[in-house]
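Novice: A structural model of the following input is requested.
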Amino acid sequence: MAGTRRFIATVAAGLALWTLPAVEAEAASLIARVDVAAQKMTVSRYGKVLHEWPVSTAAAGYTTPRGEYRPQRIHKMWHSRTYDMAPMPFAVFYDRGWAVHGTSAVSRLGSPASHGCVRLATPNAEIFYTLVRQVGPGNTRIIVQD
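Specialist: Next up is the predicted model:
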C-alpha cells in the first residue's frame, strides 16, 4: 500500500511539473504583438497593455516573417553582418536573423522601411529589451501578423 501511494505521489508530482511551466508561461507572459498592416507594436504584460509604438517592418522587396515566436537571443548592441555592419541597438532576435531593434531612422517609423526586421525608436527598443530581460525569453512571445 505504501508503495502504491508513493507511486501515485510520484506520478502526480511529475504531472504537476509537466503542466506547470505552460500555465506559468501564460500567466507571466510578455507579449509583443506586431501589426504589420498598421505598422505598430503593442506590448502587454499579464494581459495589460503597457506600450503601443510605431514600427517599421519590411519595405517592398523584403519580408518580415509572420508567426508567433520566442526570443532566441538578445544583444544590447548588434551589428548586421548582412547589411554593412548597420547598428541594431537593443536587438531581440526572434527568427533566424530577424529582430525587434532600435533605429535612428525615426522619421520612417509608421511605414514599411526595413530589410525585414521590426524597427522601433531606440528608447522604445531599450524598454522592450529590458522587459524581455526581466521576464525572460521563455516568458516572452513576439507575434507578427497582418
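Novice: okay, CA-based contacts and neighbour counts for the rest of this
Specialist: Will do.
Novice: which strands and helices sit next to the helix or strand containing residue 133?
Specialist: Element membership of residue 133, judged by DSSP states H and E, is helix 122-135. Secondary-structure packing of helix 122-135 (3 or more CA pairs under 8 Å, 6 or more residues apart in numbering; DSSP states H and E): strand 30-35, strand 87-95, strand 98-103.
Novice: and that helix, which residues are buried?
Specialist: Neighbour-count burial for helix 122-135, counted by 16 or more other CA atoms under 10 Å, picks out 122, 124, 125, 126, 128, 129, 131, 132.
Novice: and if you look at stretch 95-106?
Specialist: Neighbour-count burial for stretch 95-106, with 16+ other CA under 10 Å as criterion, is recorded at 95, 98, 99, 100, 101, 102, 103.
Novice: for the last one, what are its contacts?
Specialist: Read that as residue 103. The neighbours of residue 103, taking CA atoms under 8 Å, 6 or more residues apart in numbering as the test, are 87, 88, 89, 119, 120, 121, 122.
Novice: just to be sure, the fourth one is in a strand?
Specialist: Same thing as residue 119. Yes. Following the definition DSSP: H, G, I helix; E, B strand; the rest coil, residue 119 is counted among the residues of a strand.
Novice: before we compare anything, build this one as well:
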Amino acid sequence: MENEQMENGELRRRLWLGIVLILGLLVYVSPVCAQGGATYVVRRGDTLFSVARRHGVSVDALAATNGLSRQAWLYTGQRLTIPGSAAAPAPPAAENVYVVQAGDTLLEIALRHGIPASALAEANGLYWNSWVYAGQRLLLPDPAASPAPPVAPTDDGVYIVQPGDNLFRIGLRHGTTAAALRAANGLSSNTIYVGQRLTLPGGAPNPPAAQPAPAPAPVGYGEKWIDVNLSTQTLTAYEERTPVFSALVSTGTRWYPTVVGTYAIYVKYVSTRMSGPGYNLPNVPYTMYFYRGYGIHGTYWHNNFGVPMSHGCVNMRTSDAQWLYNWAPLGTKVVTHY
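Specialist: Predicted structure coming up:
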C-alpha cells in the first residue's frame, strides 16, 4: 500500500513538472498579448529595422515603445513589444540578405550592391563606419528606396536644400562660393536646413559638370593609404583599393589652402600644441604630420565639418582622428586632391 502511494505521488509530481515545462515553452515561443501590442522574441540576425518591417510598424514606433534608440543593438532572446497590434507576426518575407565574408567592410559591401553606406547601416542598426564580422547577416535595403540625388535648381535660379547639403558643396556644384551664397541669401552663418530655398548668385540655372577625381597612386599588396578629397571635404582610408573608413573633414580655406599632392605621414603625436597667425591651440589631439606643418588631427574648437575652416591642416572630429591615428602607421601615404 505504501509503495503504491509513493508511485502515485511520483507520477503526480512528474505530471505537474511536464505541465510547467509545456507552459513555459508556450510562453517563450508564442507572442503574448501585452498592453499596447504583442511581444516578439528576438532571434539571431534580427535588427530593429527588420523586426519593424516584418510587423508593419515604423522603426521609430518600435524603438519608442521599447525605450530604445533607433541605432540600438538587439540580442537573441530579447523581448520586444510590437506597438499597435496583438496579432502574431507574419512569416518573414523573403529578404535580401548578405552574409559578410572575411575582409569585407560596410563601405565595400554598400559599393558592391549600389546602396548608400548610410542606408545599409540604418537597415542593420549600425553606424556607417561600424566594423562587420565574417558570418554576420546584413539586410540589404532596396536601392530604389534610397534617397534621390539632389535636385537641379529651379528655372528662376533657386536651389532647394537636400539632405547632406552644406553651403560649400552647393557652391562647388553651382560654380560659386559659400560666401557668395551667404551674401545672396542674407545669411549670417553657414547653417542651412533641408527644404530651404537658396537664391544662386547670378541666377545660374545649371551646375558645372562634375570633374572626376584623379586615380589614386599605385599601391602595393596590403598597403594602407589616405585619400583627402578637397572638393567634397571628405577623407577616406584605404587598404589597397578597399575603403575601410570615411569621414567629413575641414581643410584649408582659400586664404590658407591645403597642399595638393602625394605625401607620407612622418611624425605622430597623441597631443601637441599648434600655433600660427591668429591661433595658438594647446593639446591638439591625434596629430599626424604629412608635409612640413600640414597635418591631420582631431578638432575641439569647431564642429563645422564639411566646410573649409583650417589654416591648411585636415581637421577631423576627435573620435574620427583617434580611429585614423590608431590605424595609420608612420609612412602611410596621404593623397590630397580636388
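Novice: overlay the chains and give the TM-score.
Specialist: Overlay of the two chains. TM-score (TM-score structural alignment, normalised by the length of structure 1): 0.75; 119 aligned residues with a CA RMSD of 1.7 Å.
Novice: which of the contacts of residue 103 of structure 1 does structure 2 keep?
Specialist: Mapping the contacts of residue 103 of structure 1 onto structure 2 (both residues aligned by TM-score structural alignment, their matches' CA atoms under 8 Å) leaves 88, 89, 119, 120, 121, 122 still in contact.
Novice: right, and the second one touches residue 102 too?
Specialist: Yes. Counting by CA atoms under 8 Å, a contact exists between residue 89 of structure 1 and residue 102, whose distance comes to 5.1 Å.
Novice: joint contacts of these two?
Specialist: 122, 125, 126.
Novice: would CSV of the buried residues of helix 122-135 of structure 1 with distance to residue 19 of structure 1 be doable?
Specialist: Conversion of the buried residues of helix 122-135 of structure 1 to CSV gives the following (distance: CA to CA, whole Å):
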residue, distance to residue 19 of structure 1
122, 38
124, 34
125, 33
126, 33
128, 28
129, 28
131, 25
132, 23
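Novice: looking at those residues, which two lie furthest apart in space?
Specialist: The span of these, defined through CA to CA, is set by 122 and 132 at 15.1 Å.
Novice: so which residues of structure 2 form helices?
Specialist: Across structure 2, reading from the start of the chain, the helices by DSSP state H fall at 2-29, 48-55, 59-65, 106-112, 117-123, 167-173, 178-185, 318-327.
Novice: on that earlier part again, with distance to residue 28 of structure 1 added, can I get the contacts of residue 103 of structure 1 in TSV?
Specialist: Below are these laid out as TSV (distance: CA to CA, whole Å):
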residue	distance to residue 28 of structure 1
87	31
88	27
89	26
119	25
120	24
121	26
122	25
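Novice: can you pick the most crowded of the residues you listed?
Specialist: Using other CA atoms under 10 Å as the neighbour criterion, residue 119 leads those with 34 neighbours.
Novice: map that one onto structure 2.
Specialist: For residue 119 of structure 1, the aligned position in structure 2 is residue 315, judged by TM-score structural alignment.
Novice: how far away is that match from residue 173 of structure 2?
Specialist: Using CA to CA, to the nearest Å, we find residue 315 of structure 2 at a distance of 22 Å from residue 173 of structure 2.
Novice: same question, residue 16 of structure 2
Specialist: Counting by CA to CA, the gap from residue 16 of structure 2 to residue 173 of structure 2 is 74 Å.
Novice: again with residue 282 of structure 2
Specialist: Using CA to CA, one gets 36 Å for the distance from residue 282 of structure 2 to residue 173 of structure 2.
Novice: ok, now residue 109 of structure 2?
Specialist: Distance of residue 109 of structure 2 to residue 173 of structure 2, computed by CA to CA: 28 Å.
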